[in-house]
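Engineer: got a sequence here, can you model it:
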Amino acid sequence: MIATGPRSSGLIWLRRYLQGLGLAAVIAVAPSATAQVVSPLAPVTTESGHVAGQTLKSGVKAWLGMPYAAPPVQDLRWRPPQPIFWEGVWNADRLGPECIQVLRPHDINHYFGEEPTSENCLYMNIWSPGAAEADSKLPVVVFLYGGGGTIGSSGMDSYKGEELAKRGAVFVNFNYRVGLMGFMAHPELTAEQGGHSGNYAYLDQNAALKWIKSNIAKFGGDSDRVVIMGQSAGARSVTEQIFSPLSKGLFSGAVMSSGCTWNIATDSLADGEKTGLKAQELLGAKNLAAMRNIPADKILAIQSESQVGTKREGVKANGVIDGYFTPKSHKEILAAGEMSDVPIIAHYNRDETNSPFSGVKNLEDYNELAERIYGDKAKAFLKLYPAASDDDVAARATQIALDSRLAKNARDCAALQVKHNKSPAYVSMFSRKHSFAPGVDYADIDEKTIGAYHTADIPFWFGTLETFNKLRQGRAWTDTDRALSEKMMASLISFAKTGDPKTSDINWKPWSTSNDAALTLDAAIGTTPSNPAGIDFIAANPLPQAAPGVAPGRVPGTGPRD
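Structural biologist: I've put the predicted structure just below:
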């Protein structure tokens, strides 16, 4: 009989008992767990302890809800993550709770069902091919979720790794602290922690990457071929790992989707401490000890939130230059050449951003708006973004939005990589509109007009297209969609395996001044040349947040924040 540990006393004993009787050891677990028929795997020995996984119906091996650090509760609230060890066997048969956060509305595009939420949330999930063994040395993809730094979970169905594991990679994701729990600096914390505080979310990620480095071989992975990938705020997290000395050597490549910003300004520790003091004031707490005793929902109540149907002013904590995880500014780290030198992919979606031109419908309004914004420079602007008819306006508006933000940022990342590192950079743009099912209606998007929105690429990278049909018929996927997803998965696995995303289907060339273009991911895969003159013009003459005289509002096609 195996020793029992946390979450292991009932189900494992029953499985082993049935095996001893020679009966089928296939048990349907409760819907609140994995909602799949599974069969148990022999325990794997990790540095933290023994962990038992399962074989899914697809044949993929999975370990779900495995802790990689001690629960950050009580005195560990607002402390760097601490190691965890357990006796017996940890039964990793269900997802762990997401880190405490405001929950999502149920009528939005990216709602896939409710998840439990808790401060006790530092759990990891691993999917591995069915034939993988401890010496298989398979490429590893590690995903960091987005959510603006205040929401997000590794348990979202669109972030699962079963499909990539079917195709030969080990896939890992994990939860990390968000919001004030994940980022708050404070003078008392700084004194307590040796001169630094904040950045707990990034330190959680660093702890998970260290755990992966030490243990992933036991699950069939190669610790020297680990690609980290993040989307939106997750892409910012990947950037922070690239720039932190604490994470050097923990990964061999990096993918930043919708947020490759290497020259972004970061708050000082002093500014972060002011945010912490403001949080203390709003909570009415006497000191740090009192703040650690306040229920987590009270802390959520003072956070600034911006989601569909809600907008609440409050405190928002960000990453800081703490002198520890982030020792200095990105600019200084770049100048010193101190970031990790690994291949990168800087990726964005065609329709996930907007500009004052995004709502313009005809040529007359387009030209008139250019005159209002740029005055005597309007002629030069219109030469860079010409439109000869009403039909040209939408394409020009999309290009202006991209050149003002995401295309510019991705190109800047690639140029900085080429300048400061030896490893190559690759740039890509996802431009395929999802195949929405007839009659579907979401609160946060206009499915009739939306294009390749924020996060639209992720289910294609991971093969999780059917996620959108879990609770309602949200998509009517086509063979073209599925073929594109297959090509993108193969490219991601190739990047993890070799550092080069090129495959037999995708001739992806590294970015350079002579190849100043983005690979375009759509039904037909091609390239989209950069517009350096336009990018430089807008950088020198920034666009306003909204058109002069026009109230800002939701522009169809911008997509949900995730």
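Engineer: only C-alpha atoms for contact and neighbour calcs from this point on.
Structural biologist: Noted.
Engineer: can you check which helix is longest in this protein?
Structural biologist: In the chain, with assignment by DSSP state H, the single longest helix is helix 479-498.
Engineer: tell me what that one is packed against?
Structural biologist: Other elements packing on helix 479-498 under the criterion 3 or more CA pairs under 8 Å, 6 or more residues apart in numbering; DSSP states H and E are strand 138-144, strand 221-231, helix 458-462.
Engineer: one more to line up against the first:
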Amino acid sequence: MRIATDDSTRRRRMAWLYSIAAVISLIILSAPAGAAPADAPADLIATVTAGAIRGIHADGIQEYLGVPFAASTAGADRFAPPRPAPQWTGIRPAATHSPQCPQSPPLPNVPALQPSSEDCLTIDLYVPEHTAGANLPVMVWLYGGAFVLGSNAQYDSPARLVREGQVIVAIPNYRVGPFGFLALPELAADNGGITGTYGTLDQQAALRWIRDNATVFGGDPGNVTLFGESAGGMSVCTQLASPSSRGLYAKAIVESGSCARSPLTPPTKEVAYQRSADYAASIGCGDPATRLRCLRESPVDQLLSSPTTTLNTMDVAWSPVRDEVVVTSGPEDALANDAAQGVPLIVGSNAGEGATFIALLDYARGVTPAAADYAPWAQTLFNDDSARILDRYPLSDFVSPAAAKAQVITDGFFACPALFTAEAARRGGARVWQYQFNDAPLGWNPLLPGAFHGAEVPYVFSALMGVNIPLPPAADLLSRRIQQSWAQFAHTGNPEIPAFAPWPSDTSDATLELGSDHVTLGDSFSQQHHCDLWSDIDHIG
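Structural biologist: I've put the predicted structure just below:
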């Protein structure tokens, strides 16, 4: 009987693991091949800078999918700033998503769910019906995935936000991993100092495309809101720190991707050069005299053979680089030095961010965190600060080592950095509304409980990967209110709606707590997440 019980337990655990992997892939990582929506196509023809496109009606809105905003990045254009999309003749169908940019699979032994190509710089647009003569806000979503994963196809669709909020949502692809962020001195020499910021430049190319084409879809090119989650949130932060993006947006929302103290914060050129040189050597392109040619001529699969192209640690190898041209300072310093003055901001985090990373980095790999591994894990991530962190987060305070690790990740990587982001922006003269998302879309299951990292995304989007997200009535009401708030922010620069009031923007003590059973204004966020400890740690991860 003992053997049967053990087998039954193992089967249940594996079933949970596969379920959790599927949910995480659905919410924040993977994307489908991208079939056209079920509604019959209509003759929705629009003429953009490179030619005419035909969109479709779907779910009560108009969709224009897979529209090129830049040229292919293959060959000599690999590791180079994006070029304009070539002109086409005739009417180009815009009914399906494009391939994603090259990337490794989201989890070990999980095949890619979407084709990839270096000809991937396209944008998806979701537009309200009957926009002729309108002047609607445009909300530009930058996807997450730790700068190694993600595509615009996974965020299909924001239909309710678009319909009821009367906003246009635009979602561009951008390069990730080494394709987006490889930094080498020879690349800087070839591109006027630009290096390691190709993914950032892809985002800016998309913003310029929107500036030039928004009116075609009834959008206001002068009223653009950047928003994104996780690495997408840091992408928003990076654009705030980039002089070359000035004037391309008017407002910003940062969801679980703070501008301060994050492992995703842009490193210096020197740090990035060493990381990239190590990467090049690891895939057989180690000779500095020939490595750039080697890297450009290598097959995509070879470039993705490095473990640095997968999400396997809280420490990251790829992110935008402070190249002193595209990105000239760290986002936290940029905010404190007026980069967001006049740019209203929403900044937030989730109450249980760390659960996602325990599921991805431990459970999905068949590992259960053990007490003996807790101190070495902290030492690896936090070096000389690990003793203080272990003292503040002793195992005796938690039900399990997994819970302890999850709380450290929540507080140190997300919650307190969100607070520090808001404080820096206020010092620089910006208005900032801070929130904490508290809802648990999967309940309190043993492997992915509570308001985990990415949990708020289904509350912003009606569907992910083209699949409707079933939320219970109270959670669906919270979702509708978040969408109303985000849309009002895009229209007016103020997210305070009757259901989210009061919500002051001028004090770090005020955090709006968002749950389906309550929406309250909290004043203990810093204490809850031990931000006094984390404030003394300059770089987390």
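Engineer: where in structure 2 does the longest helix of structure 1 fall?
Structural biologist: Alignment of helix 479-498 of structure 1 against structure 2: residues 473-492, by TM-score structural alignment.
Engineer: quick one: that stretch to structure 1 mean distance?
Structural biologist: With mean CA distance after the TM-score superposition for structure 1, stretch 473-492 of structure 2 departs from structure 1 by a mean of 0.9 Å once superposed.
Engineer: that stretch: which residues count as buried?
Structural biologist: Buried positions in stretch 473-492 of structure 2, judged by neighbour count with 16 or more other CA atoms under 10 Å: 475-476, 478-491.
Engineer: where do the strands of the stretch 101-250 of structure 2 begin and end?
Structural biologist: Listed in chain order, the strands of the stretch 101-250 of structure 2 (DSSP state E, counting those that start in this stretch) span 122-128, 136-142, 168-172, 219-229.
Engineer: what does the longest one correspond to over in structure 1?
Structural biologist: So that's strand 219-229 of structure 2. Under TM-score structural alignment, the match for strand 219-229 of structure 2 is residues 221-231.
Engineer: how far is that stretch from where the chain is centred?
Structural biologist: With CA atoms, centre = their mean, to the nearest Å as the basis, stretch 221-231 of structure 1 stands 14 Å off its chain's centre.
Engineer: stretch 470-477 of structure 2 too?
Structural biologist: Relative to its parent chain, stretch 470-477 of structure 2 has a centroid offset of 24 Å by CA atoms, centre = their mean.
Engineer: before we move on, the earlier item: what's the longest helix of structure 1 in contact with?
Structural biologist: Defining contact as CA atoms under 8 Å, 6 or more residues apart in numbering, one finds that helix 479-498 of structure 1 is touched by 138-141, 164, 167-169, 225-227, 252-253, 435, 459-463, 465, 500-503, 505-506, 521-523.
Engineer: next helix or strand past that helix?
Structural biologist: Tracing the chain past helix 479-498 of structure 1, the next element assigned as helix or strand by DSSP states H and E is strand 517-521.
Engineer: tell me the angle that following strand makes with helix 479-498.
Structural biologist: On the basis of axes from the mean of the first three to the mean of the last three CA atoms, to 10 degrees, strand 517-521 of structure 1 is oriented at 130 degrees to helix 479-498.
Engineer: quick check: the next helix or strand after strand 517-521 of structure 1 aligns to which part of structure 2?
Structural biologist: Downstream of strand 517-521 of structure 1, the first helix or strand assigned by DSSP H and E is strand 526-529. Per TM-score structural alignment, the counterpart of strand 526-529 of structure 1 in structure 2 is residues 520-523.
Engineer: residues in contact with the matching stretch: which ones?
Structural biologist: So stretch 520-523 of structure 2 is contacted by 502-503, 509-514 (CA under 8 Å, 6+ apart).
Engineer: now do 10 Å
Structural biologist: Stretch 520-523 of structure 2 is touched from outside by 435-436, 499-504, 507-514, with contacts defined as CA atoms under 10 Å, 6 or more residues apart in numbering.
Engineer: returning to what we had before: closest one of the buried residues of stretch 473-492 of structure 2 to F147 of structure 2?
Structural biologist: Among those, W486 lies closest to F147 of structure 2 (CA to CA), at 24.3 Å.
Engineer: looking at it, L300 of structure 1 is touching G182, isn't it?
Structural biologist: No - look at L300 of structure 1 against G182 with CA atoms under 10 Å: they stay out of range, at 11.8 Å.
Engineer: how many neighbours does the closest residue to G51 of structure 2 other than its chain neighbours have?
Structural biologist: Excluding the flanking residues, the one nearest G51 of structure 2 by CA to CA, 6 or more residues apart in numbering is W88, at 5.6 Å. When neighbours are defined as other CA atoms under 10 Å, W88 of structure 2 has 12 of them.
Engineer: so W88 of structure 2 lies in a strand, does it not?
Structural biologist: No - counting by DSSP: H, G, I helix; E, B strand; the rest coil, W88 of structure 2 falls outside a strand, being coil.
Engineer: could you pull up the contacting residues of it?
Structural biologist: Each residue near W88 of structure 2 by CA under 10 Å, 6+ apart is listed here: 49-53.
Engineer: show me just the buried residues among those.
Structural biologist: 50-53.
Engineer: closest to I61 of structure 2 out of those residues?
Structural biologist: Within the buried ones among the contacts of W88 of structure 2, proximity to I61 of structure 2 (CA to CA) peaks at I53, which comes in at 16.2 Å.
Engineer: map the closest one onto structure 1.
Structural biologist: Aligning on TM-score structural alignment places I53 of structure 2 opposite V51 in structure 1.
Engineer: correct me, but its match touches Y68?
Structural biologist: No - if you go by CA under 10 Å, V51 of structure 1 and Y68 don't touch, sitting 11.5 Å apart.
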